[in-house]
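Peer 1: Okay, predicted coordinates and the sequence, questions at the end:
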Amino acid sequence: MSKGDATRQAVIDQAVEIAGRLGVAGLTIGTLASASGLSKSGLYAHFRSKEALQLAVLGSAREHFVDQVIRPALAAPRGEPRVRTLFERWLVTSSSGASGCLFVSAAAEFDDQPGPVRDLVVKDHWDLLDSLAQMYRSGAKDGAFRDDLAPEQFAHDLHGLMLAHFHACRLLHDPAAEAHTRYTFERLLQSLLR
């Protein structure tokens, strides 16, 4: 990695942390310059616009989520072990730090803001739902899950559960959030098993 690439990645990492606190919409070249000690012109050379910075932050957050949640789940055996690994990794990610899940906050920020940032957030959410449905399909194909349920319903239910968990942790600071989420996950999982 070149020095310029390393600098850019360090800046993106800091921008992800800032976006976790201020939101993706609140992230600007100016706020990043103040936090990083770099000049606005230096940051502009890396990103060219606030929108390009926001897209880079979301791309980095997506890579982190895939590395921390999706890949470990796909490495687990199909069926219940894969879904449990996914759930456990996602639970940790959604509960951690200020940048716990930029996709949830970005979805709320950009849901009615047309443009490339919203388009990327929508694409990433559809990709996640498709991945969840595919995990269910592979488990059903191997006989671990019921084959009379729609994979898309499983994806919707699990995604909804994780959104509720994020809300309970981040907004409500509910000390029982994890216990409630685990209970609901077990009920969901039991409904899928043959």
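Peer 2: Noted; the coordinates are in hand.
Peer 1: make it CA atoms for all contacts and neighbour counts henceforth
Peer 2: Fine.
Peer 1: Residue 12: which element?
Peer 2: Here residue 12, judged by DSSP states H and E, is contained in helix 3-22.
Peer 1: next structured bit after that helix?
Peer 2: Downstream of helix 3-22, the next assigned helix or strand under DSSP H and E is helix 29-36.
Peer 1: and that next one, which residues are buried?
Peer 2: For helix 29-36, the neighbour count (16 or more other C-alpha atoms under 10 Å) marks 29, 30, 32, 33 as buried.
Peer 1: closest to residue 174 among those residues?
Peer 2: Comparing the buried residues of helix 29-36 against residue 174 with C-alpha to C-alpha places residue 32 closest, at 31.0 Å.
Peer 1: Now for that closest one: which residues touch it?
Peer 2: Residue 32 is in contact with 14, 15, 18, counting by C-alpha atoms under 8 Å, 6 or more residues apart in numbering.
Peer 1: Comparison target, given below:
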Amino acid sequence: MPGRPRDERARDTILRRAADIASQDGLEGLSIGRLATDLGMSKSGLFGYFGSKEELQLATIRTATGVYVNEVVQPALTVPPGLGRVRRLCENWLSYSQRRVFPGGCFFFAVTAEFDARPGRVRDAIAAAGLDWAAFVARAIDDARQLGELADDTDGDQLAFELIAFLEAANVTSLLHDDANAYERARTAIRKHLDTAVISP
């Protein structure tokens, strides 16, 4: 019924389950029927929350973004600007993937591969989330450079690209090869990489 108040807690439960599924089976793997079965709801009741598969996908991306921010970004903001925050961001990301906050590893790594060459609103939402993350890491690096903790010629965008590559490599290696050492290898690579840009006391 139009205008009927929604049960926001139920909606949050639906979307959190949807994000878990998408991290393993992709956003195309989502369906009203599957979610209804998983959550013991009727298809019509669940459909009323979203109205279309695309709206479900977009809402799932927003929910995953909130989880990502809470797990990776917000804890790093408790660290003062500088190199410590950069290191904390990297560690938070590795922990988020390693602990399987989403059962398929990083939600955004999974859905990016699915939609990177497919134009549309879903791709645009995924791309925006990725750009926001890269820009945030680059700003943290630039803060460290301006504070004199990194060399003056440090390119924040380039270094952010390289650090994110290490993070994503750990995620995919762990998942594809069931390699428990992937995260420690990434931590070692990140530490060495940042050390080359650090200004010695």
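Peer 2: Alright, I've got the coordinates. Just so we're clear, the structure is a prediction, and the values are computed from it rather than from any experiment.
Peer 1: Mean distance of the top helix by length along structure 2 to its aligned residues in structure 1, please.
Peer 2: Counting residues, the longest helix found in structure 2 (DSSP state H) is helix 121-146. Once fitted to structure 1, helix 121-146 of structure 2 is off its aligned match by 0.6 Å on average (mean C-alpha distance after the TM-score superposition for structure 1).
Peer 1: Packing partners of that helix?
Peer 2: helix 53-68, helix 83-98, helix 107-115, helix 156-177 (3 or more C-alpha pairs under 8 Å, 6 or more residues apart in numbering; DSSP states H and E).
Peer 1: Mind checking these for the one nearest to residue 11 of structure 2?
Peer 2: Of those, nearest to residue 11 of structure 2 by C-alpha to C-alpha is helix 53-68, at 9.9 Å.
Peer 1: what range in structure 2 does stretch 54-62 of structure 1 sit on?
Peer 2: Using TM-score structural alignment, stretch 54-62 of structure 1 corresponds to residues 57-65 of structure 2.
Peer 1: Tell me how far that stretch lies from the chain's centre.
Peer 2: 11 Å (C-alpha atoms, centre = their mean, to the nearest Å).
Peer 1: That one vs structure 1, average distance?
Peer 2: Mean for stretch 57-65 of structure 2 is 0.9 Å (mean C-alpha distance after the TM-score superposition for structure 1).
Peer 1: Could you do stretch 158-173 of structure 2 as well?
Peer 2: Relative to structure 1, stretch 158-173 of structure 2 is 0.7 Å off (mean C-alpha distance after the TM-score superposition for structure 1).
Peer 1: what does that stretch contact?
Peer 2: Counting by C-alpha under 8 Å, 6+ apart, residues outside stretch 158-173 of structure 2 touching it are 90, 93-94, 97-98, 105-106, 109, 134, 137-138, 141, 179, 182-183, 185-186, 189-190.
Peer 1: now what about stretch 187-194 of structure 1, what contacts it?
Peer 2: So stretch 187-194 of structure 1 is contacted by 80, 143, 144, 145, 146, 149, 157, 158 (C-alpha under 8 Å, 6+ apart).
Peer 1: Can you tell me what the last one aligns to in structure 2?
Peer 2: What it means is residue 158 of structure 1. Per TM-score structural alignment, residue 158 of structure 1 is aligned with residue 163.
Peer 1: chain center to the helix holding residue 12 of structure 1: distance?
Peer 2: That offset, for helix 3-22 of structure 1, works out to 17 Å (C-alpha atoms, centre = their mean).
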